[in-house]
Each structure stands twice: as C-alpha cells, then as structure tokens.
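> this one's sequence-less:
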C-alpha cells in the first residue's frame, strides 16, 4: 500500500480535487476521491492506455459530457426489495440509462481505422441498450417530475373530471361574488383555498347569515374563510377524485418500478462502465489542461522525465527540468542555496510519479518514461510537531526511521534537507550514513542538502550524481534550472559582494575557510560556466539541426511538386497521342466508307489504283510517332520472328490484326477487320501465336471469307454479343460485294436475339432500312436488311 504520509506531503489530494472538479457526475467524483496510485505494472499500463484513448476522444470530438449519469444504486436496491420509486428516482434511472446512447454516438463519429480506441469501444460494446425503458419513463413523467396525463387513460379521465368540477365550483362561487345579496357580507370579492377546498372571505358578523363550513379565519378574527353549502358536495367529489388520482399515480409508478426491477443488474453494470468512462474523461480533461502526456513505462526500469513541470505551479511561472534515475544513476544529491527550487524539484519528481501510476497525464515531453514504484517515500519541508513536542530534527528523524524500515529496491525515496536542524558536523555524518544505508537497498533516491561533505560523497560514490539548482549572482535570484552533474555553490561570498560588502571583508572571510574548500568552490564555479557554455552550444546545434530538417523538408516538397508536374506532362502527352490516334481512326473510317461506296457503284470491280490511293491515305492518317514507354519487353518484340497466323498490333492504325502472308524479308500482309494491307515489320508488335488447331480453324475461316459472300447470315444459337460481331463483319463484306439487300436469320425463340439484332441495325450507318421476313421469307425468324 502506498504511503499516505507521502500522498499528503506531495499534495496528491490537490490533483484529485482538480480531477473531481472536471468530472461530469457525482458518482464519478466519488470514484475519483478514492483513486490511489497503483504499484502493479499491468494495471498502470492499462490506466495510462485508457487515459490516452480519452485524450484522443477530446482531441477529435471536443468533449463527451456524461452529466446525465446519476448515482442510482440506492434506487436500484429499493426496486429490488419491492419498494416503489419516486418520479425523481425514475427520471434519474432514465437519465443514466440514456448515457449509453451518448457514448456510442460519440465513438461512432470517430473513424475506427484511423483511431481504433479498443478499450473505450469494448466498454461501449458492453453497454446494454435501455431505449424502451427510457421511452416508458419519459412518456409517463415530465422533466419536472410530474406524472403526465398521458401515463394512462384512467389518470387522464380522473384529471379531466377534477378540472370540470373545479370549473363548476369557480362558476358557483363567482355567482356568489357577483350576487348583490352576498356582496356586503364578503370581506373581498376573491376565491381562495384553505385545506385544499375552495372558500370565500366572509366578514365575522355575517357568519350565521352566510352559512357553510368555516375552514380558517384571519389573525384579527375579522375574516372567516367559509366554504358555501352550494359547493360542499362538489368539493367532496374533488377530494374523492384526488384520492383516485393518487392511487392511479401510485399504480403507474409501481409499473415503471417493475420495469426497472427487471433490469437492476444490467443497469448497475451500465452504471459501472459509464462511471469508468467518465473517470477516464476527467483524467483526459486534466491532461489537456496541463498539456500533459501519458508516458510509457520504461522496459529497463529507468525513470526519464523530459521538460517536467510541477502541475500545481502556474504554467507561466514553472521552469521545466530534465531528470533521469536508474541504470548508472540510482541517486541524485541536489545542493545549493535556499529558495533555489530544490524542494520543488523533489516534489515534481514524486508527484509526477504518483500521478502517472494513477493513470493521470503528466506535464512532460512525449519521450518521457516512468518506472512503476512499489512505494514512494518523502520527507519534505518543516515537519515540526508542537503536539508531540518534537523539534524539526526529531520530526525528520522519526519519519526517516519509518522510511528505512519499509524501503526496498522497488521504491523511490525523496529526502529534503537531510541532516538539517542539528550540529553541521554531526548532521553531515548522519546524512552520509543514511544515504549509504538507503543506497545499499538498491532503490531510487533524490535528496537535497547544504552540506559540502555530501557533494564529496556523491562525487566518490558509484551510482550517485551531484546536481544543483542554478542561481544567477547578477540578479541575486534563482533560475530554478536543474543542472545535473554539477554540485551547488553556496554563493555566499558573491552575494555579499553584490550587496555591497567590501572586497577586503570578503577576502578575509575566504581566508577563514580551508584552501581545499576554496578550490572546490572554484572548481564548481568553473564547471557551472562550462556547463552553461555547453548548453548554449547545444541549443545552437539544435537550432541548426532544425534548420537543416526544414531545408530537407522543403527539398522533399519541391521534389514532390516536380514529380507531380512530370506526371501532368506525361498525362498531357498521352492525351495528345490518344487524340492523334482518334483522328487516324476517323480518317480510316472515312476511307472504309469510300471503299464501300465504290463497291456499291462498281459492283465489286474496284480499281487497283483506288486501293493504292486509299492505303496511302491510311498511312498518312497514322500518327508520326506514338508516345509510349520503352521497355526491355517491347525492344525484344522487334527481334521476335513473326509468322503467318500470328496476332499482331499495327502501330500506325492502333488496332490488332492477323498476318496472312509474308511479303519479302521485312513486309507482311495483315488483315485488319475487312481490310488487307502491306505493313513494314517496324510497325508491327507481336501479340500471340494461335495453337495449331486455332491456326487451322483461322485458315479455314480465311478461305471461307475469300469465297463468294452469301446473301444470308445464319445467327441461330448464338449469344447477342457474338451475333453482333458477326453481323458487323458480314455487312462490310456484303457492301464490298455490292449487295443492296441481305437476310439475317435469327430464329423466333424468346425474341431476345431478334431485338438485339434490330437495335443494332437501327444504329448502323450503312443500313438504309430493315423489316421482318414476309410470307415465304421466314416470317419473324428473319430480318431483311436494305443497305445504302
């Protein structure tokens, strides 16, 4: 168990107070008031991981308030034992149950891929949905805690009857007020209530003349509040209805309580999870306020605080310190003058360790690491006890004795002004003995002292390092900067000289102390100067490093922009090349249309010079150069042998074709669609060589295509896409053959093939008209096409 004396000394309770103020609900404040640092590594790691996720939620969503979370544990116990919950208690149950939706809604707004939040999402998944219970309570009870008329038809009817009776009573009483017979008897012309019954104020002397039931009188006795006989029956009926109303409200509350009773365990489970979430968020809010982080736990057991700041000192006043404990340094001995910040350093190290072990973010830099201590012991400040008649020295020694009895290697010990309050020689000897005893326990320790002997002890003892808090002699004030590796100076002589004490007196004072001590002070001063110089040079080096990193980042950005510009140029080149190829294809289409026109006009007798002219136009339409990447594979294609039957890519056309004849060493006759053309080997890319069977079939197909074109094309049994490809080639062949009319046989079937064929013919530029086959032509099973 952690030392409670240390918690008070290091003001851990003030941190808890800040956490309580930042929580959303009373139940989480109660939980936080019991929050103690843990000494178990796994528990501390889990706590810090939870808080880190909470800080991620605040960073991404602003905040997640759980003000609706109420402490409903006593209400749930009452419901379990059969008690009826009040409207206020039921509203608290509904408010707590509704928090489940808030948590899930906020977490669902955060992208799980970018920010997983596994712990909080698992908690949210464990929350049960009480939407039905919340609706039932809110439909019966309004926000002010009143059971509404809509809670039940019976309650609505009762209240309607009460309102009607109240209206009737008021009407009767208003008639009395307006009556000239009664006006002189009334003290005032008003209607009021006494004992929940409607009455009017009557003068004392008209008591007998007015009649009715007296319910009250004024302090002077001059006014009686009388219920007239005419409304007594109606008032009695109202009272009966009010009793009925109370019974109906009680019944409704009983039914709602039964709903709660059936969910007490689930509601309590939700309350526990939601309280955990609120505690996590309170820690995260404090971390945000302190600009803190959730440090990692050092694998080597070393404590490393970078730019650590005391959380209870205002940010504009606190001076960050760097501290490392562990490894080769188990203890730090801080020396220097009073009011220099030694005690603040002790408290910073201790309090931040306790906060981190409680899962609270600490104000340090991201690279900081903690070690999990089994216990933290502190003897800090003036602990003189008047009640126990103990001096400051006695009080410190009593506390130190208690620490020595409990300390072990897994503890952190903080000792302030060790050995003070007694004779300097004896105090220094006692301090060295205590330090040596603690160090033998192999624990971590930080101690402050004035004694020069302890500076020498720290210098000679393995695992101990000197440190001091910097003091500016020029301004006669501490800078509060921690200088590890340099023992502190008393600065008494320098301060005296700065305050005006003559050099003669100062020199005489120096002569009173030993030569060795003077040399030590001078050495310390020299070390401090060297350290300050090294620190300034390190800052300059850091500035240069940051500047170099900035230049590197700028160069990377310029390179990225250059790569983007290069890619834009490539894209533009591709676009231009595609435009050239598209124009070439359009020109090729025009050539084909002319060929078809010649074929129609001359009935197949196309002159050789016309084909040569058309081929020349095709070659001129091809782009002069095609932009493309050159790869080893494409270069290898130039050396690959091309044979008859191979599938090739004709670069000048941008289309695939098939080699049907080799003409010389470097030229091939290639069939592209319906065209046959002579192509140079340099303008061909080999794509594939069909298998033997395919080559045979392809050859047969070619010979068939060389045969006279039939006047009809049989498409039966083919898919629509397959049929359309054959129709396209067939119509080209028919046009070249000079046919004006052809027949497409598609059969009747489901009509899908016929519809596909006819839709295609609608779009074909060389189809003049088409119709279904007539009698003797095949009827609906064929389509007759007229060509133009």
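Good, I have the coordinates. All figures in this text were calculated on a predicted structure; none of them were measured in a lab.
> all contacts plus neighbour counts: C-alpha atoms, from now on.
Noted.
> which neighbouring elements make contact with the helix or strand harbouring residue 557?
Using DSSP states H and E, residue 557 sits within helix 515-602. Contacting helix 515-602 under the criterion 3 or more Cα pairs under 8 Å, 6 or more residues apart in numbering; DSSP states H and E are the following elements: helix 608-621, helix 720-737.
> and of those, who's closest to residue 155?
Residue 155 sits nearest to helix 720-737 of all the helices and strands packed on helix 515-602, at 73.1 Å, using Cα to Cα.
> just the buried positions in that closest one, please.
Neighbour-count burial for helix 720-737 flags 720, 723, 724, 727, 730, 731, 732, 733, 734, 735, 736, 737 (criterion: 16 or more other Cα atoms under 10 Å).
> now the third one: how far from residue 742?
Spatial separation of residue 724 from residue 742 under the definition Cα to Cα, to the nearest Å is 15 Å.
> same question for the fifth one.
Distance from residue 730 to residue 742, counting by Cα to Cα: 10 Å.
> this is the other structure I want to compare:
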C-alpha cells in the first residue's frame, strides 16, 4: 500500500538489510540480500523459513561450517564462451578459491544426516564437485598463485634458459665492474645498480667514453651516468626474447585450461548461484542466532498470536549495554482484530507498534523472527503504516493533512488481509474532530475485517472495545508508586496518559500543574489514578492467588501423604495388637505348662523341702520375667501455644514506617510499609492490607517482633519463593538434540519430574527426527510415567515427528 522503500525506512528494515549484508562472504550473497522483498505467498515463505531453520540447526549441531570468502566470476566466465579467450592468472586463482569453497560446502552438508535436513539436501541436489577442475588448477598454479615451471615442458625449458642467461649476465657485469675499478674508471666503492630493469654500472661522466655500452640514465647533477656494457646488453636482449616466449607459452597454457572448462561453463556459473544462495542463507542464520530468532507455528490465514516477541534492533542495542528488554505478547484474531493501545508518553506504545510491523515484514521476507517458538504467525497480503511526521512542503501538506492523505489511501485498498499500524491516531488537529474522524475510520476498517494496531490518547477510541465487536483495548502499564513506565503491554483494559504524574516526576512547576488540575477537574484525575491503582492491585492479587494456589496444591500433596501414613500406622496398629494377643496366648499356655510341671515335680519328690524351694525359685523367676513392664515411648513435644504479643495503644499519628504492629484482638504481627493521610499499609506475612491506624496496636515485646518475621514465615515463604523461582525459570519446551541417548534420558527424567511438580499441563520435547532411536527411547520412558496422560507427534507444520508433545493428567 505504501512503497516498500518508505515502509522499510520507517520500520527500520534497512538496518536489518545492512546487518545481513555484513554477514555475507561474497557479492552473490549480498545481491540476494539487496533483492529481499515482501511476499504474501504462504508456501514460498514457509519453505524459506524451513530452509533457514534447518541451516540454523546444522550450524548449532555440527560446528565448523566453511566460511571462506569467494569472488564472483560469472561475468568473466560468460566471456570465456568465445574460443581463444582465457582467464588471467589472478582470476584463475580466484576460481580456485571459489571452487574449493564450493567443494567444502557440498562435502559438509553431505556429511550431515539427510533425514534431519531434507530442504538443504534438496538445495544441493544435482551439484557434484568435479575433482578434475581442482587438479587441473593445482597442476598449473602453485600455492602463491603463480604459474608452475612444470605447467608445460616448453615453459620449463624457457625458464631454465632465462635462469642461465641471467646468471651469465650477473657474471659478466661483475667482471666488467672489477675491470672498471682496476682501470680507475669508477670509484672503488661503486656497486652495480638497476635502471629501466637493466643492470648498469655508475660511471663518472668524464669516463663514460672509456666503458662501451648503452647509457640508461644519469644523476641529477649530471656527474654520473649509468651504463649497461655492450656484452651485457646483448645478453639482456636475448633474455627479453625468452621472456616474450615465456609469456606466449603462459597464454597458451591458460587458453588450454579455458578450452578444458568451456564445456562446463554453465555448470560453474550455476555453482556461483548456489554459493550465493548458501551465503545468503548463512547470513540470515547468523543474524537469527544473534537476535535469538525461532521458527514459529505458521498459518496461511491472517492473524497474530505472538508470545515474548522482541524488537531485533532494540534487542541488539540493549545486549551491548547489558540491559534487559521487555518482550511483547500480543494477539489479533477474528474476534479481536483491531488493538487500541493507550498509555503514558514514552511508555512504549510506538515501540510496540514498530515491533509488530517490523517482525511481520521480516517474516514475510523469509526471515526467522525473535519470539517463542510456540507462537503462531499468519500471512497478510499488505501492510500499511502511518508513523511520524510526514509534513510535505513541496506538496503543501500539513502534518495532519499528510496523515489524512495516508488514511485515504488505506481506505481505498484495505481488505480482510490488510494489517494497518497507525501511531497517535487522530492527533494533529482539534481533539473532538480528530477523535471523531479516527473513530469513524476504525469502524469502517473493522467492517472490512482488517487487522490493525493503533495508539491513541483519545477516550472515545478507548470506548470502542466491547465484547466480540472486533476491537480490543491494550494498556502500557505505569507504576504509580515509583512514577515510572513499565513498558509492558496489558491487553483487555485501556491505559491512562498519566500526563500530570509524568510532569510532576520531572519537577514541572507545581503552580502550573495545580491550575491545570483545576481546569480539568480533580474528579477526572482521581478517577484515572484509581483505575490504574486498581489495575496494579489486581495484578498483585492475581500473583497472590497463584502463590496461594501453588501452596494449596503442595498442602494437598502433604495431606495425601499424611493420610497415607495414618492408614499405614492404623494397619500396623492392628498387626501389633494381633501379635500381642498371640504372644499372650503363647505365654499363658507356657505358664500353665510350667505350673503343671512344678506341681508334678513336687509330688514326685514327695514334698522334699530342698527340691520344693528350688522349684519355687524357678517359678518366681519366670513370673518376674513376664511381669517386667515394656518401656513406654517418650512423649511427643506439645505444640507451642501462640504467644500473645505485648502491645500498647498509641495515637494514630505516632506510627512510623517499620513499626511492628498487630490488629486489635489478633496475635499475628505485621510491619508498617507505608503511611498515608487516611490509612496505613501493613504487611502480614505475604499479604498487604490497607488499615486505618486506629485499629492497630504497637508491639512492645521484642520476642514477638523477632518471631513475627522469622520462624512462622520462613517455611511458607521459602516454599512460595522456591515455587516461584522454579516456575519463572521453567521452559515449556526442551531441546535434547546432539545428546547421547543416556544423557538425553537423564535430562528428560529431571524435566518430566519438574513438570509434574509444577502442575504444567503440557510440554514439548525436541529430539529431532534422525534415525528415530532417541525418539523411541524417550517415548519408552514416557510410557512408564503414570502422570503422563498421552504423548504424540507435534503438528506437521510445527516440527512433526521431530517433536513429542506430552500432556499430563
């Protein structure tokens, strides 16, 4: 709808293009980067993303991908079609490096398992390095890129002759110098020099007639001339003839090589196209790794369901400064197609808008984008953007007129597959008129089923959203306590501009703000403040509910264990009683036997006094043995009764932040966090309450003060903090590609245990396709886990058999 050049400039895509070009190794790759364009063809976009994702996996799992620079020789190779033409030696060396790079790339990809990289294998299908080309280049050129002496028998013969002639020249001119010094034609310290590529002897001008030869040069003063002796001159001429013969032989060798590769020129030119394509994909992969991009779930229909999306340029900038970036989660669907974002200035509204536009444009240019891989992306036929001041002096258009002109073009072409992004919609003119026009435009775009994101401060646009009518509100959150924007998008509620709060935070004159408040009305200011505070408290309550739910689940687990233990103890108690009965019965039988035996023995001994005494002693010892009491177990310690704190009643205005207090009639101790004119904020364990000061009592005994924040809270808080830490660090997917089966199984066991403990309903395990061994081992383990409800392959477009989707009971 807008021209792509303007769209890329406003979204920042030109910077993305520049970064991609910096990752390229050669001109063919850079040409493809320059040719990147927006597409709405779902199949071609998906194929490009899959190819990029496979290359990313290849570079991560198998390091060492070839990265030599190469030179584009396609134009030079086209000229070789004419018989008799040849490549210069320097271009032949470039061809050698390029062909080596091509060979390394093909061998590297071919060494990877084909089932894991089907698109890459399809890309290189039909390309096979010809070893004869490399060997022929190696036969002609040495490692320095020079023609070898033995490139041909004739060249070797010529170069040997040149070497012999040059040695003779050196010998002759050295003898001539010695003779000249002996005859005093030259000074004794004179050495041989070179002029015009010839060896010469520096001779004083007065003696130049004494040495026969050719004068090649003279000194600036004219006192010295440089003479090449006649004998040496003739030898140098012969060397020159040999050099010409050498050059003719080199041309013959190069022409012969050109004749050798001429039948394969089309194939070599296609190799350069393949190198450019691979270089282009490699550059996109390196860029995607630098921004943490992922392969999302794809739909051929328009829509956005993004989780933790990040602006790539902002991410790179913040990474250099070690600053965190707050991700964006956003959804546009058939129910809520148009999102109206409101909130404070400098709160991140425009960044949200540009993030949506840039990531969608990148996606439809075939680039992976930085968001969670479980996000779902759709395809739009066109993107419209209206951001910034577009005032035109040449066209006599004001800022608002320019905006209206753009909106007019949008209305002319918008449809159900249009994504529009408008910043500060309706601004630039009188608020009531601008707001009314903006509202009418949005209603018209909604009727056409368009998708869009707009930012605004106008209340009438915030009121557009109703259940199921196509509109949704979004707010950029603002911390009213710290008076700073949070840069977080909250969908479902409108936001406030917080103009007065921001002005006060930058020390704007108070008298001006007071007058402005009087003109606006304090009711309106209080209403906006209360709405935001309610939203903040709502978020805190949701967090507390989550913590309480986790604690309740843990308590349920503990109760279940307790009940199980009680049942076991009850069962053991019955067994102990039964065993005691059996032992008593046995003991009674044994007692009767002993008594009967004693009586019998007394009768048989005819009441012998000594024998009778012995039998009585034995019977007494047995009775003492059975009457020995069983040691009682030590009593369990009684639970400590809660100690009532010692409190004193003080005046409401005497409380201060940090005081330990309790509410009337309660034992629980709390700490004062904040004091306002009407109420006091008190923290009781993890719960914050707004209480009127007259209902509070000051704790005076230090024991209770110490206990209030330590023993009674420590186990509960530790449990909550541990659960929160685990939940915040937990990922809904895990990647075990590249691990051995034993290592991967250990990682999966820990991951599944933690998933069960955190009550996660569903997780994904990325194990790759490969030969299926790792996949089978993992699934065999999942069958043995009773908490696993079911598992299956992920959707085909999301990874298919390479990912196992696990659902828990």
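Arrived safely. Note that this is a predicted model, so its numbers are computed, not measured.
> sorry, back to before: present the helices and strands packed on helix 515-602 of structure 1 as TSV; the columns should include distance to residue 706 of structure 1.
Formatted as TSV, those follow (distance: least, Cα to Cα, whole Å):
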stretch	distance to residue 706 of structure 1
helix 608-621	17
helix 720-737	10
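> for residue 386 of structure 1, which of those helices is the nearest?
Between residue 386 of structure 1 and these, the tightest spacing by Cα to Cα is seen for helix 720-737, at 105.3 Å.
> okay, and the closest one goes to which residues in structure 2?
With TM-score structural alignment applied, helix 720-737 of structure 1 matches no range in structure 2.
> report the angle between that helix and helix 515-602.
When axes from the mean of the first three to the mean of the last three Cα atoms, to 10 degrees is applied, the directions of helix 720-737 of structure 1 and helix 515-602 differ by 50 degrees.
> next secondary structure element downstream of helix 720-737 of structure 1?
For helix 720-737 of structure 1, the following helix or strand on the C-terminal side (DSSP H and E) is strand 741-745.
> flag every buried residue along that next one.
Neighbour counts using 16+ other Cα under 10 Å place 741, 742, 743, 744, 745 of strand 741-745 of structure 1 among the buried residues.
> how about stretch 12-24 of structure 1?
Neighbour-count burial for stretch 12-24 of structure 1, counted by 16+ other Cα under 10 Å, picks out 12, 15, 16, 19, 20, 22, 23, 24.
> how near is residue 278 of structure 1 to residue 57 of structure 1?
Residue 278 of structure 1 is 12 Å from residue 57 of structure 1, where distance means Cα to Cα.
> okay, these two: which has more neighbours?
Higher neighbour count among residue 278 of structure 1 and residue 57: residue 278, with 27 against 22, using other Cα atoms under 10 Å.
> name the helices or strands packed onto the host helix or strand of that one?
Counting by DSSP H and E, the element that carries residue 278 of structure 1 is helix 264-290. For helix 264-290 of structure 1, the packing partners by 3+ Cα pairs under 8 Å, 6+ apart come out as helix 12-22, helix 26-33, helix 41-61, helix 73-80, helix 87-108, helix 118-125.
> now with 6 Å, please.
Counting contacts by 3 or more Cα pairs under 6 Å, 6 or more residues apart in numbering; DSSP states H and E, helix 264-290 of structure 1 is packed against helix 41-61.
> the helix it packs on corresponds to what range in structure 2?
Mapped onto structure 2 using TM-score structural alignment, helix 41-61 of structure 1 spans residues 42-62.
> what residues does that stretch touch?
Residues outside stretch 42-62 of structure 2 that contact it (Cα atoms under 6 Å, 6 or more residues apart in numbering): 117, 119, 285, 300, 366.
> which residues in the stretch 601-750 of structure 2 form helices?
Under the criterion DSSP state H, counting those that start in this stretch, the stretch 601-750 of structure 2 contains helices at 609-627, 702-708, 711-729, 741-757.
> closest one to residue 156 of structure 2 among those?
Closest of these to residue 156 of structure 2 is helix 741-757, at 60.2 Å (criterion: Cα to Cα).
> can you give me the buried ones in that closest one?
Within helix 741-757 of structure 2, the residues scored as buried using 16+ other Cα under 10 Å are 741, 744, 745, 748, 751, 752, 755.
> identify the residue of structure 1 aligned to residue 254 of structure 2.
In structure 1, the residue equivalent to residue 254 of structure 2 is residue 253, according to TM-score structural alignment.
> which non-adjacent residue is nearest residue 774 of structure 2?
Once flanking residues are discounted, residue 774 of structure 2 sits nearest to residue 741: 5.8 Å by Cα to Cα, 6 or more residues apart in numbering.
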